[in-house]
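Undergrad: I'd like to go over a predicted model; first the sequence, then the structure.
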Amino acid sequence: MSKIETPRMDAAALEAFLTEHFPQVHADFTVERVDPVGIRVRLKVADRHLRPGGTISGPSMFALADVAIYLAILSRIGPVALAVTTNCSIDFMRKPEAGVDLICDARLLKLGRVLAVGDCILHSEGSEAAVARASLTYSIPPR
């Protein structure tokens, strides 16, 4: 983003929003940090996130990136439940470690009135080596 903005929703508010609006998945994610530059979200890896071969599945990594950008947007604009993904591109770069939580550092590159664009780097807990990079665009509904 071109200017640094103070977040409107902190980690606790984002967690409460997930619990209320997405009860089916809220337990999978933890918002670890919200700051003027971005957000850090953890996927609490469980057996349901694994694929054959003992690695974290691509859909689970996509979900983490998608949730992280969604929450990054909400941290700036407030609780807008109907913001939706319009595009996602994800590069899988190396096999994440099974049985270890996945961390996503997300930042917004552009936050407009109707579109937001963000970038994510995913890595296994305890490692700085990226396992995936994602770029997402969201549509923000009119107020």
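TA: Good, I have the coordinates. Numbering: from 1, shown residues only.

Undergrad: CA only for contacts and neighbour counts going forward, please
TA: OK.

Undergrad: Pull the distance from the helix or strand harbouring residue 134 to the chain's centre.
TA: For residue 134, the element it lies in under DSSP states H and E is strand 130-139. Here strand 130-139 is found 8 Å from its chain centre; the criterion is C-alpha atoms, centre = their mean, to the nearest Å.

Undergrad: what about versus this one:
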Amino acid sequence: MDAVREVAMSVAELEAFLAREFPQAFGPGKPHHVMRVGHRVACVRLDADDSHLRPGGTISGPAMMALADVAVYVALLGQIGPVALAVTTNLSINFLRKPAPGPLFADARIIKLGKRLAVGDVGLRGAGSEDLVAHCVATYSIPDRPAS
């Protein structure tokens, strides 16, 4: 990748790839949307509906964990390109406050990108707020890529 291009995949390319590889979560009418991608960063939105809520009317922990995981994956693919088999090897999340129902945003950044492993962190926040509802750190394993 040349120094002028800061991402390996655009938002449109990521959305198309994710809709093809993960149709349960991405594509028309699905809850996840790539909002932006940049150098080692990405933002993904979850349009949380009733299926993402837990008793008490708040977005569930599993829904937030999935969003955080997806956001790190998107930030990673933004750097390395369409590597479907990059997989999560570790994920740790701290739930900070109850998120209200509605859109939830995950701002991810890759803090270490090596040949075989990448580490990212994610802040989750509700619409119109800078207050984090959760913070996550995730590690991804990057498979060997064929030599060009």
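TA: Looks like it arrived, so ask away. Keep in mind it's a predicted model, so treat the numbers as computed, not measured.

Undergrad: So after superposing, what's the score?
TA: In this superposition the chains share a TM-score of 0.94, using TM-score structural alignment, normalised by the length of the first structure; 138 aligned residues with a C-alpha RMSD of 0.9 Å.

Undergrad: Give the aligned range of the strand holding residue 134 of the first structure in the second structure.
TA: With TM-score structural alignment applied, strand 130-139 of the first structure matches the range 132-141 in the second structure.

Undergrad: contact partners of the strand holding residue 134 of the first structure?
TA: With contacts defined as C-alpha atoms under 8 Å, 6 or more residues apart in numbering, strand 130-139 of the first structure is touched by 61, 65-66, 69-70, 83-96, 114-124.

Undergrad: on that earlier part again, give me the mean deviation of the match of strand 130-139 of the first structure from the first structure.
TA: By mean C-alpha distance after the TM-score superposition for the first structure, the fitted stretch 132-141 of the second structure averages 0.2 Å away from its aligned residues in the first structure.

Undergrad: Mind listing what's buried along stretch 122-131 of the first structure?
TA: 122, 123, 124, 125, 130, 131 (16 or more other C-alpha atoms under 10 Å).

Undergrad: Likewise for stretch 110-125 of the second structure?
TA: Buried-residue list, stretch 110-125 of the second structure, by 16+ other C-alpha under 10 Å: 110, 113, 117, 118, 119, 120, 121, 122, 123, 124, 125.

Undergrad: Could you do stretch 92-108 of the first structure as well?
TA: 96-108.

Undergrad: want to try a markdown table for those residues, with distance to residue 52 of the first structure as columns?
TA: Listed next are the buried residues of stretch 92-108 of the first structure as a markdown table, based on distance: C-alpha to C-alpha, whole Å:
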| residue | distance to residue 52 of the first structure |
| --- | --- |
| 96 | 13 |
| 97 | 13 |
| 98 | 11 |
| 99 | 13 |
| 100 | 16 |
| 101 | 17 |
| 102 | 18 |
| 103 | 21 |
| 104 | 23 |
| 105 | 26 |
| 106 | 28 |
| 107 | 31 |
| 108 | 33 |
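
Undergrad: Which part of the first structure matches stretch 68-81 of the second structure?
TA: The aligned range for stretch 68-81 of the second structure is 65-78, by TM-score structural alignment.
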